[in-house]
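*Asks:* Pasting a predicted model and its sequence here:
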Amino acid sequence: MPDLAPVKRALISVSDKTGLAELGRALAERGIELVSTGGSAKALRVAGLEVRDVADLTGFPEMMDGRVKTLHPAVHGGLLALRDEPSHAAAMEEHGIGGIDLLVVNLYPFEATVAAGGDYAACVENIDIGGPAMIRAAAKNHGYVTVVVDVEDYPALLKQLDARGGTTRAFRQTMAQRAYARTAAYDAAVSTWMAGAIGEETPRRRAVAGTLAQSLRYGENPHQSAAFYVDGSDRPGVATATQHQGKELSYNNINDTDAAFELVSEFAGGDPACVIVKHANPCGVAQGATLAEAYARAFDCDRVSAFGGIIALNRELDEETAQAITGIFTEVVIAPGATEAAREVFAAKKNLRLLTTEALADPAEAGRMLKQVAGGYLVQDRDNGRIDPDALKVVTKRAPSEQEMADMRFAWTVAKHVKSNAIVYVRDGATVGVGAGQMSRVDSARIAARKSADMAEALGLDAPLIKGSVVASDAFFPFADGLMAAAEAGATAVIQPGGSMRDADVIAAADEAGLAMVFTGMRHFRH
């Protein structure tokens, strides 16, 4: 494998014509012969460049609506031939095959067709065949051939040609790796789409692909390397947001911002809402008459944990709320938008990241979630389960009041986003205690109560806000002890899935304590 490979002939066949004329002109100026197909050849000729049709190489015209044009020995022989192998050189001479030193290809817009809602026939028609075949051939023969599949790599290619008069082995290896990654991602997109189209929920093989969005300084800890990849989805969130200011997002920032935004999106169309997240768990969630009020109420749930947290809002950030947020150190604020006045307030906080998304995520949207384990990964549907208020089952003698029922629905929504075992106390549309991630549901109930008591002391209240609250449990109470811990803390009503073998005992304990309790019939474990 030579270190430097000359480029005398280039085959160009691209669906994305961005930068095509400029690239073609630059190659021609360097004395490189241009060979092209269909629309690419036409675009190059419009730019005033001399182009040879692939049909001139193969001796066959494009046929079958362009499905057959490059699948020919004259093309693949020119890409695959080992230049210093005598038998290959002899075969090229015998069959009149000229070498192709540079391949520039990007593929039919299959992913874009799917994203645009194309029907089955349209999606199938946009599955590229010749492109991936040429890319794989050129990448395999990277000892002699340079393959470029991304528009972003055009400048690097030209820089190589100017500096070296050809391409280096290291550059060709890098381009080959990117080429194989592109065809792998393309095939992953096709197979994933087809599995969905034919109703195959658990295909024998599942391919996953992503595009590098950001190399991160480190992962959860400084000794771990990390990167952020995006999957091309247009779901609003941290992956699609615009960052207006602040330092580069870290691994933990991205993870926590996603958790905060997914929760605040549950309140789309409702009153102004604010979510404060710390270590992927909400430490304060509230609604209010204004966004500033929602933030203040969320902040008062757990001011200690809110320090250095992530804030998500369900509507455009305004100046008043921005002023309130700058009262303590905050890592990230994410919202559908931000006024110019709010952005000016944040401009004084250089390290504070501000992200806008233009929209909220749809909590009911279907999707897949992956979790890696040793030797494989788990795949499941996104938890888009939402309860029908009319389907809630009152199981106690006392029915909840209208306010209790509203708060229970709020608490249930928040509990869905709290790590199990999750206990969430809510009063008047704001969390007043959150217990997350404990091995015992009783401990979660008690931790939330203790934190509420600490906040009452800090705020100078006569009693913790948890007194007179409602409580949500993400899964059923297996015994009455967890329920009693919540009642002792001051909860008056309970929302939980039900379904325990001891439901009757738990209901009896609730009746004895004068609690109202409803069953949802749905749990929300979150690990």
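*Replies:* Nice, thanks for sending it over. Please read all numbers here as calculations on a predicted model, not as lab measurements.
*Asks:* C-alpha only now, for contacts and for neighbours.
*Replies:* OK.
*Asks:* and the gap between the residue sitting furthest away from the middle of the chain and Cys274?
*Replies:* Here the centre of the chain is the reference, and by C-alpha atoms, centre = their mean the most remote residue is Glu94, at 52.6 Å. Between Glu94 and Cys274 the distance is 73 Å, computed by C-alpha to C-alpha, to the nearest Å.
*Asks:* returning to what we had before: wasn't the residue farthest from the centre of the chain part of a strand?
*Replies:* No: secondary structure of Glu94 (DSSP: H, G, I helix; E, B strand; the rest coil): helix, not part of a strand.
*Asks:* what sits against it?
*Replies:* Counting by C-alpha atoms under 8 Å, 6 or more residues apart in numbering, Glu94 touches no other residue.
*Asks:* where's it relative to Lys451, distance?
*Replies:* Distance from Glu94 to Lys451, by C-alpha to C-alpha: 83 Å.
*Asks:* Repeat that for Ala286.
*Replies:* Here the criterion is C-alpha to C-alpha. By it, Ala286 lies 17 Å from Lys451.
*Asks:* put this beside the first:
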Amino acid sequence: MELRYGINPHQTAAPAAPVSPGKWPVRLVHGTPSYINLLDALNGWQLVREASRSQGRLAAASFKHVSPAGAALAGPVDEVTAELHGVAGDTMGALASAYLRARDADPKSSYGDFAAVSHPVDAELLTGLVCDGIIAPGYEAGTVGRLSWKKNGRFLVLEADEAFTPPPREAREVFGVRLTQERDQEPLSPALLDDNLGGVLPEAAAADLLLGLAVLRYTQSNSVCYVRDGMTLGIGAGQQSRVDCTRLAGAKVDSWWLRRHQAVRALAFRPGTRRQDRINWQIRYIEGDLTQEERTRLTQTLAAPADDLTSPQRAEWRQRLTGVAFASDGALPFRDNVDHAHRHGVRYIAEPGGSIRSTEIEDACREHGIILALTGLRLFHH
């Protein structure tokens, strides 16, 4: 498979080749991938395949720079998401609902993403969305032709082989050193959540935690994930400090939740304002630290003035969010992770356990009324 270039355009790339001659996990249907396109596709496909198989539901993910911006199972598309994208949420197909729910976790980052879906695709899925490519196990008649015009004909379409079994060992080369390890094939089953403290996990919470664990397995470490109702609300990836992941992902949860506040929904954009511009302005309005230049541009973009969201309004609205699940790819080293997670409606946590301060983590969960599941399984991904 020919690649356009390496990780950066100034780096040439040799053609991609399967480890076992002739045994490809994917087939190129349209376009020419870059090095990162292929990494996004392969990671994204593994995530949605694992999430779908473990939950028995259709799954989708939105990938950027080899980590998911969002992931979700098929389910209801709420009024806010449907209104923003100009769709009828109650009539959407299951796969389209999963992908739209996945993008809604971080719609700013999902602009120009790589889509991964667990089941065959129809043309409805990517209508009106800016996306660089897609990987799926199949495409309904006419779908590839309709997708091929996107990005001026450069849209990338890959077809995954559902029957493909990867080799038991994997390797990579870094600075002249070849590293080889056993592939991580530990199943993500409900049994991982049996060792819990603070009560019995509701079925829906267990499903959310399992989705979170599947997401973390394919997210650059350190990583944490907030999940609710079968969709991610915030993913923190690739931070050196775990609490920074928790806070970063928590800020995304706040942004997702505050986009449902009446003050944000009331922002009246001038006719002709592009959907992504509306999304980006909503998020900047929520973040509340607009520069003077941004304030001027926002005023010019709105058909009517908008008042700032006050701190009391924000605090009162945040307190309404509850029932959120939180998963961590590694042991929580300090209780500050639990304290920050609790601020974002977290009632359920899954983490490996086994840190030297695990007793403090358990105490913090008891204080906040959080059910803690100790999986005993670390899911680092590098």
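*Replies:* Alright, I've got the coordinates. Source: prediction; values computed, not measured.
*Asks:* returning to what we had before: more neighbours: Ala286 and Lys451 of the first structure, which one.
*Replies:* Ala286 (31 against 22; other C-alpha atoms under 10 Å).
*Asks:* Give me the helices and strands touching the host helix or strand of the more buried one, please.
*Replies:* Using DSSP states H and E, the element containing Ala286 of the first structure is strand 281-287. If you count contacts as 3 or more C-alpha pairs under 8 Å, 6 or more residues apart in numbering; DSSP states H and E, strand 281-287 of the first structure packs onto helix 251-264, strand 273-278, helix 291-299, helix 303-306, strand 431-435.
*Asks:* can you put the ones you listed in TSV and add mean neighbour count and distance to Arg446 of the first structure?
*Replies:* Shown next, in TSV, are these (neighbours: other C-alpha atoms under 10 Å; distance: least, C-alpha to C-alpha, whole Å):
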stretch	mean neighbour count	distance to Arg446 of the first structure
helix 251-264	23	24
strand 273-278	30	19
helix 291-299	24	20
helix 303-306	18	17
strand 431-435	32	8
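*Asks:* want to throw those into a markdown table with distance to Val442 of the first structure?
*Replies:* Listed next are those as a markdown table, based on distance: least, C-alpha to C-alpha, whole Å:
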| stretch | distance to Val442 of the first structure |
| --- | --- |
| helix 251-264 | 24 |
| strand 273-278 | 22 |
| helix 291-299 | 24 |
| helix 303-306 | 21 |
| strand 431-435 | 10 |
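*Asks:* Out of these, which gets nearest to Val373 of the first structure?
*Replies:* Taking C-alpha to C-alpha, helix 251-264 is the member of those nearest to Val373 of the first structure, at 18.0 Å.
*Asks:* And the strands in the stretch 101-250 of the second structure?
*Replies:* Per DSSP state E, counting those that start in this stretch, the stretch 101-250 of the second structure carries strands over the ranges 113-117, 131-136, 156-160, 169-174, 177-182, 196-197, 223-228, 231-237.
*Asks:* want to try CSV for these, with distance to His10 of the second structure as columns?
*Replies:* As requested, these are exported to CSV (distance: least, C-alpha to C-alpha, whole Å):
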stretch, distance to His10 of the second structure
strand 113-117, 22
strand 131-136, 20
strand 156-160, 21
strand 169-174, 19
strand 177-182, 23
strand 196-197, 50
strand 223-228, 30
strand 231-237, 26
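*Asks:* Give the burial count for the aligned partner of Asp318 of the first structure in the second structure, as a bare number.
*Replies:* Matched to the second structure by TM-score structural alignment, Asp318 of the first structure sits across from Asp122. By the criterion of other C-alpha under 10 Å, Asp122 of the second structure has 19 neighbours.
*Asks:* Then Thr180 of the second structure?
*Replies:* Neighbours of Thr180 of the second structure (other C-alpha under 10 Å): 11.
*Asks:* Find the nearest non-adjacent residue to it, please.
*Replies:* Take Thr180 of the second structure and drop its neighbours on the chain: the residue closest to it by C-alpha to C-alpha, 6 or more residues apart in numbering is Ala171, 4.2 Å away.
*Asks:* residues near the residue mapped onto the one you found from the first structure, how many?
*Replies:* Matched by TM-score structural alignment, Ala171 of the second structure corresponds to Leu370 in the first structure. Number of residues near Leu370 of the first structure (other C-alpha under 10 Å) recorded here: 12.
*Asks:* Hmm, Leu370 of the first structure is touching Gly376, no?
*Replies:* No: using C-alpha atoms under 8 Å, Leu370 of the first structure and Gly376 do not qualify as a contacting pair, with a distance of 10.2 Å.
*Asks:* What residue in the second structure is paired with Arg303 of the first structure?
*Replies:* Match for Arg303 of the first structure (TM-score structural alignment): Pro107.
*Asks:* What strand or helix carries the nearest residue to its match once chain neighbours are set aside?
*Replies:* In space, Pro107 of the second structure comes closest to Ile279 once its chain neighbours are excluded; the distance is 7.0 Å by C-alpha to C-alpha, 6+ apart. Element membership for Ile279 of the second structure (DSSP H and E) is helix 275-287.
*Asks:* The first structure: matching residues for that helix?
*Replies:* Counting by TM-score structural alignment, helix 275-287 of the second structure falls onto no part of the first structure.
*Asks:* what's the offset of the helix or strand just after that helix from the middle of its chain?
*Replies:* Beyond helix 275-287 of the second structure on the C-terminal side, the first helix or strand identified by DSSP H and E is helix 292-301. Distance of helix 292-301 of the second structure from the chain centroid (C-alpha atoms, centre = their mean, to the nearest Å) equals 30 Å.
*Asks:* now do stretch 333-352 of the first structure
*Replies:* Averaging C-alpha positions (C-alpha atoms, centre = their mean) puts stretch 333-352 of the first structure 23 Å from its chain's average.
*Asks:* can you check stretch 6-26 of the second structure too?
*Replies:* Centroid separation between stretch 6-26 of the second structure and its chain, computed with C-alpha atoms, centre = their mean, is 25 Å.
*Asks:* From one end of that stretch to the other, what's the distance?
*Replies:* Terminal-residue distance, stretch 6-26 of the second structure (C-alpha to C-alpha): 19 Å.
*Asks:* Buried residues, it. List them.
*Replies:* Across stretch 6-26 of the second structure, burial judged by 16 or more other C-alpha atoms under 10 Å covers 6, 13, 24-26.
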